[in-house]
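> Sequence first, predicted coordinates after that:
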Amino acid sequence: MKAVVIKCFGKPEDTFQTIELPIPSLNDNEVLIKVKATSINPIDYKIRGGHLPHLVPSFPAILHGDVSGIVEKTGANVREFQAGDPVYGCIGGVIGIDGALAEYTKADYRLLSKMPNGIDFTEAAAIPLVGITAYEAIFQRANIQSGQKVLIYGGVGGVGHLGIQFAKVLEAEVYATVSSEQQAAIVKELGADYTIDYKKETVQEFVKKYTDGKGFDVVFDTIGNQHLTNSFEAVKRKGTVVTTVSLDKIDISPIHEKALTFHTVYMIIPILYNDEAGKREHGEILRHITELVEQGKVKPLIDPNGFNIKQIAQAHSYAEIGKNIGKVVISL
């Protein structure tokens, strides 16, 4: 089979190569997938660029965790899927586990769900990593109650745009940060009740404007850096902050001073540590997301610049610049 691999770290145009590899063999808990599409997450280009060397599979490495495709073959323990099933999931692309940039890939069946009816492979490939991340944050960590004011940093981002929709499922009043009128229109369409242009309004200004200075019940930070610090300022006393990006050295004294509940989400832990219970949970989360998609309550936001596998270097360059709206998807 043809596979797109990296044999070193570096820029997209210097690293990706197409080579021939054997079709993967399966263990009892795996399925073989004919890959139809994948999407780019920041972890993918950070690994490729050498910024996360502790996470890279062995060279030649097949990157990308997100996959959608058709089951070709199943292992002896697999009962949930059979040949011909359209499936999706976040399957690897990290330490010792090949990803989706190949004609075929194998995956632990517990990480997968059947694809939602009514969407195509491109849309399905955009969901898994960001969907599970946003789900963990909104449904499991934030403990959102109906009517609460929820602020989401990064409204048109991969995680943020699904966070908006999940918060609306829980009947929250959703506020999303944007940086342009175009982004504001998109997040409104996704269900946000209010938009905040963080380049034009300070934290103090929008906290006063929307919460009478009290702060938001929940703040979900999907960007990190100064935005995480701002999250501590924007949340109310005894409120909740959830972040997906907490790798910086920051002052956490506001957590104590406001008696905050603070959570981080790192969705690849079950894959990294071969956590069977965690893998099953990922599959269960995807099945719930599938239901929400089929009910019309959730839809993935796809960047209009589509790419195919021959354009993988261009796709990585584009995603890395960070100007995309929603997910960058690659069709095979």
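In hand now; what should we look at? Numbers count the residues shown, from 1 in each chain.

> alpha carbons only for contacts and neighbour counts from here, please
Fine.

> what are the ranges of the helices in this structure?
Along the chain, the stretches classed as helices by DSSP state H are 12-15, 42-48, 121-125, 128-135, 158-169, 181-190, 203-211, 226-234, 253-257, 269-272, 276-294, 312-321.

> To residue 75, which of the ones you listed lies closest?
helix 276-294 (16.2 Å; CA to CA).

> Just want the angle from the closest one to helix 128-135.
90 degrees (axes from the mean of the first three to the mean of the last three CA atoms, to 10 degrees).

> Comparison target, given below:
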Amino acid sequence: MRAIAMTTNGSPNVLQPQDVISPKIQTSQHILIRLQAAGINPVDTKLRRGGTFYPEQLPAILGCDGAGVVEQVGSEVSRFQVGDEVYFCHGGLGKKGTGNYAQYAVVDERFVAKKPQSLSFAEAAAAPLVLITAWEALYDRGRLEAGRRVLVHAGAGGVGHVAIQLAKLKGAEVCTTISTPEKAQFVKDLGAHPINYQETNFVEAVNDWTEGEGVELAFDTVGGDTLEETFPAVQVYGDLVTILNPSDSTNWKQARSRNLRIGLELMLTPQLTDNLEAQIAQTQILEQCSRLIDQGGLTIHLHQTFPLEKAKEAHKMIEAGGMTGKLALVMN
């Protein structure tokens, strides 16, 4: 099969099209999926630059997100049959035999969900990681309830635009940071109050929006200095969830004085720790999101697609920043 493989870490140029052996069903619960598209996420670029979680298993095929058609099933598979359209977030972290920048993938049926019927394969492939990340961050870590006010950083981004919608579905009010008038209109259409951080101090804007109280929950999808800068925008005894690793230089004094509850979200943990129960729970999130998408309550914004062979161009676009929504690779 054709795949995009990396034999070493480095610039986007290390992503090279190759002919590799197609994966084969190894257990009775495996399904073979002919991939139609693969999502591209910032974690892919980080693994490409800094090395995968399994550096001894190079060459590696990246890509956690995939969508395609079931082509073969193991002897004990009960949830799928040949011809089913599916999507999932699994593999792509450097482990041999996994990764979705390819024409085929083999995945345990317990980690796969039926694709939303209303989405194209490219849209579906762009969805799983951001759906799970936003769901866990808001609902599990942030304990979001109806009537609360939420700040989502980078609301026009991949995780951000999904987080806005999930918060609204829970009955929350949402404000979000953006950088351009076009992104402001985009998040308005999703039901969020835009705050252009290029033109105003976002903490002051949040406090004006909440009449000086601060939000009950803030969701940081940016990292760096943004985490610490957000502390005064969260009300006393509020929640702040981040999907980035806090900097060693972070001064936690204000967070402590405000008695903030800090949540750390890494949706890759179930895979990295081989936690079967948690991986099944993430599949259930995708199943619930499929229903929400097909009911019209949730949308995925696909910014652009690239042919599989152009994976390095897609990585360059992500690293350039300023993008709205998600990218995906499509297989011929």
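All right, it came through fine. What you see is a predicted model, and the numbers here were worked out from it, not measured in a lab.

> Put one on top of the other, what's the TM-score?
The TM-score (TM-score structural alignment, normalised by the length of the first structure) is 0.95; 329 aligned residues with a CA RMSD of 1.5 Å.

> sorry, back to before: what about the helices of the first structure, which gets the closest to residue 29 of the first structure?
Short answer: helix 276-294, nearest of the helices of the first structure by CA to CA, at 10.8 Å.

> so the closest one corresponds to what in the second structure?
Aligning helix 276-294 of the first structure against the second structure (TM-score structural alignment) gives residues 276-294.

> contacts for the matching stretch?
Around stretch 276-294 of the second structure, the neighbours that count as contacts under CA atoms under 8 Å, 6 or more residues apart in numbering are 88, 110-118, 128, 131-132, 135, 270-271, 298-299.

> Can you say which of those are buried?
88, 110-116, 128, 131-132, 135, 270, 298-299 (16 or more other CA atoms under 10 Å).

> The aligned residue in the second structure for residue 146 of the first structure: neighbour count?
In the second structure, residue 146 of the first structure lines up with residue 146, judged by TM-score structural alignment. Residue 146 of the second structure has 12 neighbours, counted by other CA atoms under 10 Å.

> Repeat that for residue 187 of the second structure.
26.

> list the contacts for it?
Neighbour list for residue 187 of the second structure: 155, 156, 161, 164, 176, 193, 194 [criterion: CA under 8 Å, 6+ apart].

> In space, what's closest to residue 325 of the second structure - neighbours in sequence excluded?
residue 158 (4.4 Å; CA to CA, 6 or more residues apart in numbering).

> In the first structure, what residue corresponds to the one you found?
When the first structure is aligned by TM-score structural alignment, residue 158 of the second structure is paired with residue 158.

> so how far is residue 1 of the first structure from its match?
30 Å (CA to CA, to the nearest Å).

> again, but for residue 294 of the first structure
Applying CA to CA to residue 294 of the first structure and residue 1 of the first structure gives a distance of 33 Å.

> hmm, back to that, wait, the match of residue 158 of the second structure sits on residue 327?
Yes - in terms of CA atoms under 8 Å, residue 158 of the first structure counts as a neighbour of residue 327; the distance is 5.5 Å.

> Mutual contacts of the two, please.
residue 301.

> Residue 272 of the second structure: neighbour count?
Residue 272 of the second structure: 11 neighbours (other CA under 10 Å).

> would you turn the helices of the first structure into a markdown table with distance to residue 31 of the first structure?
Listed next are the helices of the first structure as a markdown table, based on distance: least, CA to CA, whole Å:
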| stretch | distance to residue 31 of the first structure |
| --- | --- |
| helix 12-15 | 28 |
| helix 42-48 | 23 |
| helix 121-125 | 17 |
| helix 128-135 | 17 |
| helix 158-169 | 27 |
| helix 181-190 | 34 |
| helix 203-211 | 48 |
| helix 226-234 | 39 |
| helix 253-257 | 44 |
| helix 269-272 | 16 |
| helix 276-294 | 14 |
| helix 312-321 | 25 |
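
> circling back to that earlier point, more crowded one of residue 158 and residue 1 of the first structure?
residue 158 (29 against 12).

> what's that one in contact with, if anything?
130, 301, 326, 327.

> try 7 Å
130, 326, 327 (CA atoms under 7 Å, 6 or more residues apart in numbering).

> So which elements touch the longest strand along the first structure?
In the first structure, taking DSSP state E as the definition, the longest strand is strand 30-40. Here strand 30-40 of the first structure touches strand 66-74, strand 104-108, helix 121-125, strand 328-331, going by 3 or more CA pairs under 7 Å, 6 or more residues apart in numbering; DSSP states H and E.

> Much appreciated, bye for now.
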